[in-house]
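Participant: Give me the fold of what follows.
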Amino acid sequence: MKGTCHCGAVELEVELLHGLTDASRCDCSFCRRKGTIGVTARLNDLRVVRGEDNLTLYRWGTKTARHWFCRTCGIHTHHQRRSNPEEYGVNAGILEGVNPCDLGDVPWSDGVNHPSDR
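Facilitator: From the prediction side, this is the model:
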């Protein structure tokens, strides 16, 4: 699949591990503010086609998760997960042909009580 930020400066190609069937939201302090719906890709299955130099990285807390944003339009494109650093969570809203409203009732994961915090 192809994904782009809002301004088009960043373009990704991604093969999703489970398609859109594992779409989820997280209620941690960061994700609930960001508000994206995430889908899964393995690290080797995501490639930045254009605009890698336009991505900015945000890390906080344990610094395990790595969140990338377009530095021009601010759209979150993907993040390397803390729960599984071998995976990316890809913002479903950047994917060509995907309207997150069409995904129905998307489940929430408990990021407030993250397993890595125990």
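
Participant: Could you use CA atoms for every contact and neighbour count after this?
Facilitator: Noted.

Participant: ranges for the strands of this structure?
Facilitator: Taking DSSP state E as the criterion, the chain carries its strands at 2-4, 11-14, 25-26, 38-42, 46-50, 55-58, 66-70, 76-80, 87-91, 108-109.

Participant: if we look at the last one, which residues are touching it?
Facilitator: Put plainly, it is strand 108-109. Here strand 108-109 makes contact (Cα atoms under 8 Å, 6 or more residues apart in numbering) with S24, R25, C26, D27.

Participant: Tell me which of the strands of the chain is the most buried.
Facilitator: Most buried of these, by mean neighbour count (mean count of other Cα atoms under 10 Å): strand 87-91, with a mean of 25.

Participant: Show me what counts as buried in stretch 93-107.
Facilitator: For stretch 93-107, burial by neighbour count (16 or more other Cα atoms under 10 Å) applies to G93, I94, L95, P100, V106.

Participant: Before we compare anything, build this one as well:
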Amino acid sequence: MTTHQGSCHCGRVSFEFDGDVGIAIECNCSICRRKGALWHGTDDAHFRLLSGESDLGVYRFGTQTASHYFCTTCGVSPFSHPRIAPAAWVVNLRCVDDVDLSKLKVFPFDGQNWEAAAQQFLKARAG
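Facilitator: The predicted model follows:
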């Protein structure tokens, strides 16, 4: 298993996670589309915040379920707790140092129609 490191733009917030990265989720909801994020999921056991906890802001909207973290200095959003799995993490692969984005298999997630997309996503993962 590979350990990947990432950060916000200014470097105050840094993190690492363990796992193989070959796929990403691209969500078209109102916030993810504006961020241009490519998400990769992980869990607490494989995610570590290395620095900058006090530099993090959090943004919640809509159902108030997801927690979108951002650096209060540079504004970059390196990771979130997603609405579909609020106890898990998703890291923005655009903030990870060693990932070749051109080699990722990118799966769309229709966040504009979240309820139907979530049901379809969870069904696909289960079987």
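
Participant: Once they're superposed, what TM-score comes out?
Facilitator: With the length set by TM-score structural alignment, normalised by the length of structure 1, the two chains reach a TM-score of 0.87; 115 aligned residues with a Cα RMSD of 1.9 Å.

Participant: and R118 of structure 1, which of the strands of structure 1 is closest to it?
Facilitator: strand 108-109 (15.8 Å; Cα to Cα).

Participant: what does the closest one correspond to over in structure 2?
Facilitator: Under TM-score structural alignment, the counterpart of strand 108-109 of structure 1 in structure 2 spans residues 108-109.

Participant: average offset between that stretch and structure 1?
Facilitator: Here the mean offset of stretch 108-109 of structure 2 against structure 1 after fitting is 0.7 Å, by mean Cα distance after the TM-score superposition for structure 1.

Participant: just to revisit the earlier point, identify those among the buried residues of stretch 93-107 of structure 1 that sit within helices.
Facilitator: Of the positions in the buried residues of stretch 93-107 of structure 1, not one sits in helices, assigned by DSSP state H.

Participant: closest to E15 of structure 1 among the residues you listed?
Facilitator: L95 (10.9 Å).

Participant: Just confirm that closest one contacts H6, I think it does.
Facilitator: No: the pair L95 of structure 1 / H6 is not scored as a contact, 10.8 Å apart, by Cα atoms under 8 Å.

Participant: Residues that sit against both of those two, list them.
Facilitator: Among the neighbours of L95 of structure 1, none is also in contact with H6 (Cα under 8 Å, 6+ apart).

Participant: wait, what's in contact with V13 of structure 2?
Facilitator: S7, L49, L50, S51, G52, E53, D55, L56, C71.

Participant: counterpart of it in structure 1?
Facilitator: Matched by TM-score structural alignment, V13 of structure 2 corresponds to V10 in structure 1.

Participant: No further queries at this time; thank you.
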